[in-house]
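In: Here is a sequence with its predicted model. Questions after.
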Amino acid sequence: MQIWIHDNQMRKIIALNNDIPDMLHYTNSTWHPYLEQATSTFDFAIPKFSNGKLHEDIKLINDECFVSFYANGSHQVFYIATLQEDDFNIQLTCNNTNLEYALEYANPFSAGGAQTIEWYLNHMDLLSFAAVELGYNEISDRKRTLTFDSQETKMARLQSLMSNFDAEFEFKTELNRDGTYKRIVINVYQKADETHHGIGKIRNDVILYYDNDLKGVQVNSDKTQMFNAGVFTGKDGLSLNDVEISEKNADGIEEFYSRKGNPCLYAPLAMNRYRATMRAEGQDNWIRKDFSTEYENINDLKAYALRTLKQYAYPLITYTASVQSKFIGNYSDLALGDTVKIIDNNFAGGLALEARVSEMIISFDNPNNNSIVFTNYRKIDNKPTSALQSRIDRAVEDRLPYTIELTTTGGVTFKNNEGESLVQPRLYNGGKPFTTDVSWRWALDGVVTVGMQYLVKAKDIDDTAVLTVSGYVGNTEVATTEITLANLVEQIELKVMTSNGNTFKNGVIASTLTATLWRGNKEIDKDGTEFSYIWTKTNDDETPDEHWNADHSYSQKSIRITQEDVFRRATFSCEIEYIGKQV
């Protein structure tokens, strides 16, 4: 992973890469993205010493800088919240730039009528702040009449707004090639429920098994919040009094109902299993709870009532799954919001769950510290029919991720513009080589080429460059990866050699001065064709010899000095300039 340091204008100034020896490295990295808050934090340290001496780039790092890297299909951009420096390390604690919402305040606000979420975002200055644009909006037609009575941070206001619209959101940051901001997009999704997934994907290809990717599962049953009847009211007295609801379970037995003329929604099966009292049949065994909401639409109120009663009609079963640290590495494309399957046969009858990724803790330099937090656990049938199993197997096969592995013949680090390396890709599908109808596209510094392999030449790389490799099956891009290339160019040293020394007697002077160029203890441009060599003379009174300099204004790698060129003492200097192909 390559991490960029930006200046306060968001221009890239330093790259951190643990795979390139002479670049600044990083340690103790922890990236922690959160689904519910739509933000992330990033902490890491930068060792100040490289090869036994202070690295020259550390002078550019200060608390005005920004930090970025590319992960999960988006640029992750952070501002430095705290910077701590000692003799050996710079420790940075960084917050995602969208956390600047937590630094600005939103005033009390009342809509005065039902409005869309886009209207609220604009009228409460939640988009114009920080130049955020609204992108995908899954609930564009939904309207709410909302009032916010108190002042609160814009982040709190944004989260409250999403909650009132039964929505969840994410930020996507786009940067220009020089690292400056292009735009920030906020995408809005229907909150995950029985018919909507929300952010992320259903990952049928990701199954965690005990003692493999899964450390274990803990199950808790809690009846303290349970009820089996509810009265739900909306704005201006809206109720379920005129609504007929009847939902049956898989066995055809009515599990939830409401009858016209009665505003209450009931869960009869739950009542029979978990009675309120020890009274006989026919006595009141309902556990009732009332709810007041701001819903104006009867369908929204009905959906909320069913969703709430289904959640609390039975004991609240919570699951906590712990994963092996290697799990994230095995599924590097796993993202916030993705739903995975968990299988643990250490429970009677076996335990099969679906769970959603709500937090990820990722270390780029120490994968042993990786972990995941799951939410939205749901118990599923652990014994599918043979027909269903066949469909699952086909779905898993169709969803197996494509990955790319790269090999090189000459590595990725070059020195002094010398050398080349052939980059050869291999495409895998679910860990197996895939070769049918595969083609490759390569992008280096904006130049896109097509070919089965790519020849990297050191002379084409200025300092560092990122080579992006995209694998195609037919005309469909199925995988992308990148490698960082480095060309470490040492400084050129100019040495003037004399054929007969530089001190003479009795007016007899004869010596040839030759300008030689050295890079890394190796002489370059021996024939004088790649650089120009312009000699100048300074007299013993420190004034330039204009006449001599005019006569020698053309390039010469060597000049002959005689007594005609020197009276008592003179200083001869040579300036070089690159004119030919790169060395």
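Out: Cool, the structure landed.

In: use CA for all of it now, contacts and neighbours both
Out: Fine.

In: For stretch 92-110, measure first residue to last.
Out: 40 Å (Cα to Cα, to the nearest Å).

In: typo on my end, stretch 269-278
Out: With Cα to Cα as the measure, stretch 269-278 spans 16 Å from end to end.

In: quick one, what contacts Glu493?
Out: Leu517, Trp518, Arg519 (Cα atoms under 8 Å, 6 or more residues apart in numbering).

In: Helices of the protein, start to end?
Out: Counting by DSSP state H, the chain has helices at residues 117-123, 154-164, 268-273, 298-312, 326-330, 386-399, 546-551.

In: circling back: just the ones of the contacts of Glu493 in strands?
Out: Leu517, Trp518, Arg519 (DSSP state E).

In: Tell me which residue lies nearest the centroid of the protein.
Out: Per Cα atoms, centre = their mean, the C-alpha nearest to the average position across the chain is that of Ala71, at 2.7 Å.

In: Relative to Arg307, how far out is it?
Out: Taking Cα to Cα as the measure, Ala71 and Arg307 are separated by 34 Å.

In: now Val469
Out: Val469 sits 46 Å away from Arg307, going by Cα to Cα.

In: The two: which is more packed in?
Out: Using other Cα atoms under 10 Å as the criterion, Val469 and Arg307 rank with Val469 on top: 24 against 13.

In: Look up the closest residue to the more buried one, ignoring the ones flanking it.
Out: Nearest residue to Val469 in three dimensions, chain neighbours excluded: Trp442, at 4.9 Å (Cα to Cα, 6 or more residues apart in numbering).

In: Put this next to the previous one:
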Amino acid sequence: MTPRIAILNCRDTPLGFLDNSQPGAMHYYDDCLHRYLSGNAYTFTFKVLSSQDPKELLQVGNKLSFRHPELGSFYLNITTVERDRTETEVTAMGLTFELLNEEIAATKLDTAKTFMGYLDYWGFEREKLKVGLNEVSDKSIKNEWTGNETVLKRLFSLATVFDAELEFVPYLNENFSLNTLVMNVYRSDHGMGHDKRDITLRYSDGIEGITKTSDISELITAIRPTGKDGMTLAGYTRAKESDGCYLSNSDIRSPSARDRFPSQVADKDDNYIVGMWSCDVDSKEMLYGRALAELRKRSVPKLTYDIDGYIDVAIGDRVTIEDDQFIPKLYVQCRVVEQEVSFTDPTKNKTTFDNFTEVSSQLSSSIISQMNALIEKYKQYQCGIASSSGTSFKNGQGETTLTAIVRDGAADVTDKFEIRWFKNGTRVGTGKSLTVSSADFGQTAAYRFEAWKDGQLHGQYELTTVNVVDGADGISNYLHMRYSDDGGRTFTSNNGKNPGKWIGQYHDSSPVDSPDPADYTWAKIAGEDGADGMTQKLVSLTNECYLSTSDTERTGGSWDSGCPDYEQGKYLWVRIKAVYETPDAIAYSAPELDKAWLNAGKAITAAETATQSAADASQAAQDAVSQAQSAKATAYAVQTELAPIKTGVQEAKDAAAEAKDE
């Protein structure tokens, strides 16, 4: 619906109309009525063809007024006109010039006055501006204004002093001139508008999306306020602990905020982030109250929500909005603070919401306490395990101390919980630390701790310890292990030493670990997330071998946990089998040819060739033995215990001895 808009001169006499429904009348387009919660203020912008306004009725100082069946009546002053040969763009502001531009002098009274008492003192004209509803008529307050302000700013300031909201409602005569401008005064605990929170708005109602933003850019955990003439809270004795905040010398502190966001450069017992703040009061009691309110506001993340879409609600209305794109669903109770309405193009309509914290102000302190207690009871914390000597042992030697870590944000809160330790699901101890020896388990063991408090589990963490064995026959054989989260394409942090979902291994004669993930054979040791969101736990790792007639595919054999003796013309494939606690949850590493087996075959072939020539037999035998030993020392294997290849090596030695005797 495009309303008919009257144009009036500076003395409120009608001059003409903007009317899109009448052919030949002045038509408007690109229009936007922008309404604000503060005072129910509004602006109106639009364009017309300059040729349709030959008498230039649209000029600064003239007025506009119109009625809308849903939005009410509007009365505006034309403040800006931009005109060229083609178009004329107009901006008009709501209310009267007296409110917008006239000023009131500084005010300091010795006695308290009511809201109406201040209006009488300032000599407000009551012929056009009348006070309608006044919900703060029972209050008398003493206040001071130190500078000049426009009438409108002074009225808003007065409303703040009385903890109130103002609403200006124009009433028009039949010819669209202003009859009366009524100012309603509401208590701010409900304000103007209607409470529609029992109605839940969803995407189908015009909501297109909700974006939640958390901001701690202005965070403080303690405040050091000053009042008039440098007054501080030093020596103030009537302050009481409130919501966990307390007064310390001249500072008000919030321990809960400090624990959540501790300073990283201060002393251990004084990790507060202190903000300096001042206000114009001469009473320590008022200074404490206002500073405490400022600390509460800035000691928690500031939450804002941007909501796209237009909703047919009024300024000041409170509504509930549901966004099922969040998991779980997000329900937001908020208030309409701005509206942009286009009469000629409704697709440009937009509604802005704010006051998202109003929900908490509607709850009693007892309900808030119960809610906070429930949150604390079931809160989950970040957990981890620190190891004094790593988590892998060699040849059954060594021990390590596992230490539980429980964090609330950046704060270490481990000491607040009962720590219970488990090995492969069986409880083995309590306390912050647990000492583990390589003799305590076989090939692998899963150690887990749980953090308990008041009979409730608040977090847990698990890691796997591994026992590895050097190669046989007295040949130095180093096992290298690293972790990955992407199947071995890259290492985890700390160059692969921090635990991950995959474990990679290889053997050789060098104590130096390879920096190339491709040198490792990878096996998955952490399962995928299940329906309950928990990660599956590793039960065992087993080496499996396949004796094949081909070096390009596995054929003619089967997978077995035992490693067979060397057979000429055969090829050995190897892999790792990982078993998890969920039934039938098994993962395998990618099968690979065993390089040690291949090298042993080459050594035997060389030894057999040596027997064909007595002249070269001795050297060939030595080469064969050397190659066999080298092959074994550089064996590339995925199993934690390298399979013996004694048969192939011994045959090479026997062949060399026979050739030498001949």
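Out: Received, thanks. Because the structure is predicted, anything quoted here is derived from the model rather than measured.

In: where does the TM-score land?
Out: Aligned and superposed, the two chains score 0.52 in TM-score terms (TM-score structural alignment, normalised by the length of the first structure); 354 aligned residues with a Cα RMSD of 3.8 Å.

In: before we move on, back to that, out of the helices of the first structure, which is closest to Ile139 of the first structure?
Out: With respect to Ile139 of the first structure, and counting by Cα to Cα, the nearest of those is helix 117-123 at 7.9 Å.

In: quick check: that closest one aligns to which part of the second structure?
Out: Aligned by TM-score structural alignment, helix 117-123 of the first structure corresponds to residues 115-121 of the second structure.

In: So which bits of that stretch are buried?
Out: Using 16 or more other Cα atoms under 10 Å as the test for burial, stretch 115-121 of the second structure gives Phe115, Tyr118, Leu119.

In: can you put the residues you listed in TSV and add distance to Ser157 of the second structure?
Out: Putting those into TSV (distance: Cα to Cα, whole Å) gives the following:
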residue	distance to Ser157 of the second structure
Phe115	11
Tyr118	12
Leu119	12
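
In: Contacts only, for Arg420 of the second structure.
Out: With Cα under 8 Å, 6+ apart, Arg420 of the second structure has these contacts: Arg427, Val428, Gly429, Thr430, Gly431, Phe449, Glu450, Ala451, Trp452.

In: If any of those are buried, give me the ChimeraX selection for them.
Out: In ChimeraX, a selection of the buried entries from the contacts of Arg420 of the second structure looks like this (16+ other Cα under 10 Å):
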select :449,450,451,452
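
In: which one of the contacts of Arg420 of the second structure sits closest to Thr647 of the second structure?
Out: Val428 (43.5 Å).

In: Secondary structure element for that closest one, which one?
Out: Per DSSP states H and E, Val428 of the second structure falls inside strand 426-430.

In: can you pull out the strands in the stretch 301-450 of the second structure?
Out: Shown for the stretch 301-450 of the second structure, the strands assigned by DSSP state E, counting those that start in this stretch span residues 302-308, 318-323, 330-341, 350-354, 382-387, 392-394, 399-408, 411-412, 418-423, 426-430, 433-437, 444-453.

In: who wins for proximity to Leu37 of the second structure among those strands?
Out: Nearest of those (Cα to Cα): strand 330-341, 4.7 Å.

In: mean shift of the closest one relative to the first structure?
Out: Superposing on the first structure and averaging over aligned pairs (mean Cα distance after the TM-score superposition for the first structure), strand 330-341 of the second structure comes out at 1.6 Å.

In: Name the residues that touch that strand?
Out: Counting by Cα under 8 Å, 6+ apart, 32-38, 197, 313-324, 348-359 sit against strand 330-341 of the second structure.

In: how near is the residue mapped onto Lys215 of the first structure from the second structure to Ile321 of the second structure?
Out: Per TM-score structural alignment, the equivalent position to Lys215 of the first structure in the second structure is Glu208. As defined by Cα to Cα, Glu208 of the second structure lies at a distance of 11 Å from Ile321 of the second structure.

In: Which one's more surrounded, the two?
Out: Ile321 (21 against 13).

In: The first structure: which residue goes with that one?
Out: Using TM-score structural alignment, Ile321 of the second structure lines up with Ile342 in the first structure.

In: For Leu150 of the second structure, which non-adjacent residue is closest in space?
Out: One thing to correct before we go on: residue 150 of the second structure is Thr, not Leu. Glu103 (4.0 Å).

In: contacting residues for the counterpart of the one you found in the first structure?
Out: Per TM-score structural alignment, the equivalent position to Glu103 of the second structure in the first structure is Tyr105. Listed by Cα under 8 Å, 6+ apart, the contact set of Tyr105 of the first structure reads Gln151, Glu152, Thr153, Lys154.

In: Weed out the non-buried ones from the residues you listed.
Out: Applying 16+ other Cα under 10 Å to the contacts of Tyr105 of the first structure flags Glu152, Thr153, Lys154 as buried.

In: Show me what counts as buried in stretch 100-114 of the second structure.
Out: For stretch 100-114 of the second structure, the neighbour count (16+ other Cα under 10 Å) marks Ile104, Lys113, Thr114 as buried.

In: And stretch 353-369 of the second structure, by the same measure?
Out: Phe353, Asp354.

In: and it, how far out from the chain's middle?
Out: Between the centre of stretch 353-369 of the second structure and the centre of its chain there are 22 Å (Cα atoms, centre = their mean, to the nearest Å).

In: Also stretch 226-237 of the first structure?
Out: With Cα atoms, centre = their mean, you get 42 Å for stretch 226-237 of the first structure.
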